[in-house]
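**Q** Following is a predicted model, sequence given first.
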Amino acid sequence: MTGALNRYRNMDRDWQDLADFAGAPVTQPSLFIGGGLDASTTWLADAIEAHPATLPGLTASHILDGCGHFLQQERPAETNRLLTDWLAGLPRHR
């Protein structure tokens, strides 16, 4: 649990270190997969609705019905298919 807890212990430092990026959109290609039963998709519904502005590089978004927070464990085959299909569709740079 140390690694997981250290993430939360470092949150204040992250705010300081990343202050210059506050409000900046994430322009890299991105994929969102969430669970329909995940409380986070309810609590952060406004953030998800704001994806066109905050994630202009978002190329796909999926909410898995009947799935909670740990979708990679609850629906591994579907999660892997969504990830691999998304990765395969990214442009290749040489």
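**A** Nice, I can see it. Numbering: from 1, shown residues only.
**Q** CA atoms for contacts and neighbours, from now on please.
**A** Noted.
**Q** Figure out the length between the terminal residues of stretch 56-72.
**A** 25 Å (Cα to Cα, to the nearest Å).
**Q** what comes up buried for it?
**A** By 16 or more other Cα atoms under 10 Å, the buried positions in stretch 56-72 come out as 57-58, 63-64, 67-68, 71-72.
**Q** try stretch 47-55
**A** 48, 51, 54-55.
**Q** for it, how far is the first residue from the last?
**A** 10 Å.
**Q** just stretch 33-45 next, same as before
**A** OK, stretch 33-45 end separation, Cα to Cα: 13 Å.
**Q** also this one, for the comparison:
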Amino acid sequence: MDDVDRAEFERTGLTGALNRYRSMDRDWEDLAPYAGAPIEQPALFVGGKRDASTMWLSDAIDAYPRTLPNLRGSHLLDCGHWIQQERPDDVNHLLRDFLDSL
């Protein structure tokens, strides 16, 4: 965590960040009608190889050819959870390439 992030957490606290996790059950309820439906719009996945989320959700990532039929790229970078901070140049390059492909 850098000084900017630290200062913001000290200023605002963690309520906003924690509220995201508090609403997860509501997401399941709201999205229930779409269970199993593929996501059809163009998509890009970029994650970190050392991110616990990509390890826990490896089955979901393996299913992308079926669940994301218009996936334009899937990339696991050699970093953790905060890919945009750990590998900003790589993330920007992948995002630009993806947007140029649209």
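**A** Ah, there it is. Just so we're clear, the structure is a prediction, and the values are computed from it rather than from any experiment.
**Q** out of the buried residues of stretch 56-72 of the first structure, who's nearest residue 37 of the first structure?
**A** Taking Cα to Cα as the measure, residue 37 of the first structure sits nearest to residue 68 out of the buried residues of stretch 56-72 of the first structure, at 4.5 Å.
**Q** Okay, helices next: where are they in the second structure?
**A** 3-12, 15-22, 24-31, 52-56, 58-62, 64-67, 83-86, 88-101 (DSSP state H).
**Q** mean deviation of the third one from the first structure?
**A** Once fitted to the first structure, helix 24-31 of the second structure is off its aligned match by 1.4 Å on average (mean Cα distance after the TM-score superposition for the first structure).
**Q** before we move on, what about the longest one?
**A** Superposed on the first structure, helix 88-101 of the second structure shows a mean distance to its aligned partners of 0.8 Å (mean Cα distance after the TM-score superposition for the first structure).
**Q** Can you add distance to residue 19 of the first structure and give the buried residues of stretch 47-55 of the first structure back as CSV?
**A** Shown next, in CSV, are the buried residues of stretch 47-55 of the first structure (distance: Cα to Cα, whole Å):
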residue, distance to residue 19 of the first structure
48, 22
51, 20
54, 16
55, 18
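**Q** Looking at these, which is nearest residue 24 of the first structure?
**A** Once Cα to Cα is applied, the member of the buried residues of stretch 47-55 of the first structure that ends up nearest residue 24 of the first structure is residue 54, at 7.4 Å.
**Q** residue in the second structure matching that closest one?
**A** Under the alignment (TM-score structural alignment), residue 54 of the first structure pairs with residue 67 of the second structure.
**Q** Whatever residue of the first structure lines up with residue 29 of the second structure and residue 22 of the first structure, how far apart?
**A** Residue mapping for residue 29 of the second structure onto the first structure gives residue 16, with TM-score structural alignment as the criterion. Look at residue 16 of the first structure and residue 22 of the first structure: by Cα to Cα, they are 10 Å apart.
**Q** I'm done for today, thanks for sticking with me.
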